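Asks: Here's a sequence, model it:
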Amino acid sequence: MKKSLIVLTVLLLALSLALAGCASDGKQAEGEKPADDGQKAKPVEWVANSVWPPNNHQSVALQAFADKVKEATDGQVTLSVKTGGALGYKGPELLKVVRDGLVPVSDMLTSGVAGDEPLFGVVTLPFLVQNHEEAKLLNEIARPYFDKVAEEKWGQKILYVSPWPAAGFWTKNEVKSLADMEGLKMRTYDKNGALVVEAADGTPYPLPFSEVYSSLATGVIDSVLTSTPTAVDAKFWEVLDYYVPVSVTQATDLVTVNLDEFNKLDAETQEKLINAGKEMEAKAWEDVAKLDAEKEALVNEKGITTLKPSQEFLDELSTVTEQIRQDWLKDAPPEAQEIVAKFKEEVGR
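Replies: Presented below is the predicted three-dimensional model:
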């Protein structure tokens, strides 16, 4: 009997201590902040890859994004930007590189990874867009489709999309109509560009960029399909006379993060990262328009005349390249056809 009382006393004492502990745990000490339910992630540092040179506007934008993310997250997330292909990855493989976690964040040419994800090729269909505003509209229409395929198929989240200046014609003679393009010997840099020149009765020359200047100087070619920054880099004013801003295509870059890495962040930090991406994307489209204008003004100052294309000329180019777009769409994902249909409805073409 005495032994039983001792055991009962010990049990009651233990229960009392346990209840006291629970009560203590349930109380918030004076001045103590509410807990974050254990969801607050530890600070992380991600490598952010770019194949472009350090002074390229895409690399500059990526570093600006890194600064924005660090500030927005109070150092919770930092990006260590590596430019110039320093990590050894090639452009076309970057979708797989991020998916496989070989690098957590990367900038990649949208059309450059279209070999792995055909949907991404829709942004560079020739003469689908006719100016910078239309290129921005196409991106806005395509973005939900891109987000879905990136997350569900490729295990990554698109943080922002950054454009390149549009590609136009750089020529020795005036080109104001489709008839003026007949017989042009034009340097091109991809399959679509070559198809465009052929459709306009010219001859495409897929030359390496390093051979462009000498080929112009010696008459091997008499024109080039490219953007304003490239024209400045190559000093086209020394060998060419005219620029026709026809917006053959306007390429974009995707900046993505591995989804597993993104999901390790707490919800608040994720939202801050997404908002930083939205701000960066809006700024990138504004900055590229300014960059394009600045480079065009520079070549004009150096002696190249800009020939603003008439709507009739743009319509001619759109008509003769229609088959190129249709051929691509035949084998493209259904989502691409939806994107193009929505875009055409918006612009009334």
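
Asks: drop to CA atoms for contacts and neighbour counts, all remaining ones
Replies: Fine.

Asks: Skipping adjacent residues, who's closest to residue 123 in space?
Replies: residue 251 (6.5 Å; C-alpha to C-alpha, 6 or more residues apart in numbering).

Asks: likewise residue 189?
Replies: Once flanking residues are discounted, residue 189 sits nearest to residue 206: 5.7 Å by C-alpha to C-alpha, 6+ apart.

Asks: Surely residue 75 and residue 42 touch.
Replies: No: in this structure, residue 75 is not within contact of residue 42 by C-alpha atoms under 8 Å, at 10.4 Å.

Asks: Buried ones in stretch 182-192, by neighbour count?
Replies: The neighbour-count check on stretch 182-192 (16 or more other C-alpha atoms under 10 Å) flags 182, 184, 185, 186, 187, 188, 189, 192 as buried.

Asks: try stretch 286-297
Replies: 287, 288, 289, 291, 292, 295, 296, 297.

Asks: any idea which element the third one lies in?
Replies: Meaning residue 289. Assigned by DSSP states H and E, residue 289 belongs to helix 267-302.

Asks: centre of the chain versus the helix or strand just after that helix, how much separation?
Replies: Later in the chain than helix 267-302, the nearest helix or strand by DSSP H and E is strand 305-306. For strand 305-306, the separation from the chain centroid amounts to 29 Å (computed by C-alpha atoms, centre = their mean, to the nearest Å).

Asks: one more to put side by side:
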Amino acid sequence: MQKHVKSKPFLFLFSLILTTFFIVPSFSFSADKIKIKLAHTVPTSHAYHKGYVKFKNLVAERTDGRVEVTIFPQGTLGGDVQAADSVQMGIAQMALTGTFALYDYNPKWALLDLPYFFNDYEDVDTIINGPIGEELLSESVGNAYVLGFMENGFRHVSNNARPIKTLEDMKGLKIRTMKAPVHVSAFEALGASPTPMPFGELYTAMQTGVVDGEENPPSLFYTMKFYEVQKYFSLTRHVYLSGLTMINKNFFDGLPADIQTAIQESFTEAAAYQRELVRQDDAEKIEMLKKKLQVNSLPDSEIVRFREATQSVYSDWEGKIGKDFLERASKAINR
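Replies: Model prediction:
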């Protein structure tokens, strides 16, 4: 299970605390109704939202309606960082967040952000469904747990300057990244100029030229209509993007055992469903993107160069992630 980030805008959180204090009682629930606020940052057409709707329905079914989940999509309760902070503080009970939100609590989570660590989804499944995944989920993260693994797929680079065909094409490009230190280091190693910024600001930043491009999976890129403000989409597959669902520790620990089990089992089933949606959608969205902008693949020989260029990231993070943990994870996928 999980936890998170360093406080973000103080005024935002302070006002949120005051609003919650006066309007929403803390974790009070009657014997017949337990209410959960679940926050995420993507549109309702995205696989994340569909996965959460599946979770909502499953947990209601398993508890005979005792658990009522209300989903707040598309950043209604703030961005990834703010939503994660809200769960830590007990303002929301559950939220979607990225691995970077957990680094301060457990640096092992940075494993999932290492560039070119996973070759394919088979590698991903070996890690998240095996001992390494179990080890990550076994520890609380601050005042939260991580229920399990959803995903956004493999990320690719888009931009307005040129198609990425060689490592040299990355040089100098201003690429928006998540606020994940591993991602920032990876793009620096590739010769680009990483520019972390909130996801909600990205469309306008590309439209106005604040950044040249971004890096996201095909499904999210298409859903957000980034093709309207980008010319090139290059299939770099440079990093896998896991989506983690936090649940407030005090809230979860205070639930009856049968409700805890229902929540965990419902989420595990919904997460598997969500991951399958993403994987089915990848190829379809790439074909759809070809009608919107220029899409290109990179030869295996060039992917090797990208991988070699990012090896410094492994050296920098080995001590934080833990040499033994990294070696065990690498061995599990014959890396």
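
Asks: sorry, back to before: what do we get in the second structure for the residue nearest to residue 123 of the first structure?
Replies: In the second structure, the residue matched to residue 251 of the first structure (TM-score structural alignment) is residue 241.

Asks: same thing with residue 189 of the first structure?
Replies: Using TM-score structural alignment, the partner of residue 189 of the first structure in the second structure is residue 177.

Asks: ok, that match to residue 230 of the second structure distance?
Replies: 15 Å (C-alpha to C-alpha, to the nearest Å).

Asks: same question, residue 314 of the second structure
Replies: Residue 314 of the second structure is 31 Å from residue 230 of the second structure, by C-alpha to C-alpha.

Asks: Please say which of those two ends up with more neighbours.
Replies: residue 230 (21 against 18; other C-alpha atoms under 10 Å).

Asks: number of nearby residues for the closest residue to residue 82 of the first structure other than its chain neighbours?
Replies: Closest residue to residue 82 of the first structure apart from its sequence neighbours, by C-alpha to C-alpha, 6+ apart: residue 49 at 5.1 Å. When counting by other C-alpha under 10 Å, one arrives at 28 neighbours for residue 49 of the first structure.

Asks: Identify the residue of the second structure aligned to residue 49 of the first structure.
Replies: Using TM-score structural alignment, residue 49 of the first structure lines up with residue 38 in the second structure.

Asks: Distance check, that match against residue 95 of the second structure.
Replies: 5 Å.

Asks: same deal with residue 148 of the second structure?
Replies: Residue 148 of the second structure is 12 Å from residue 95 of the second structure, by C-alpha to C-alpha.

Asks: and if you look at residue 157 of the second structure?
Replies: 26 Å.

Asks: still on that earlier bit, that's a strand at the match of residue 251 of the first structure, yeah?
Replies: Yes: Residue 241 of the second structure forms part of a strand when assessed by DSSP: H, G, I helix; E, B strand; the rest coil.

Asks: Out of the buried residues of stretch 182-192 of the first structure, which is nearest to residue 247 of the first structure?
Replies: residue 192 (12.9 Å; C-alpha to C-alpha).

Asks: Was I right to think that closest one contacts residue 126?
Replies: Yes: with contact defined as C-alpha under 8 Å, residue 192 of the first structure reaches residue 126; the gap is 6.6 Å.
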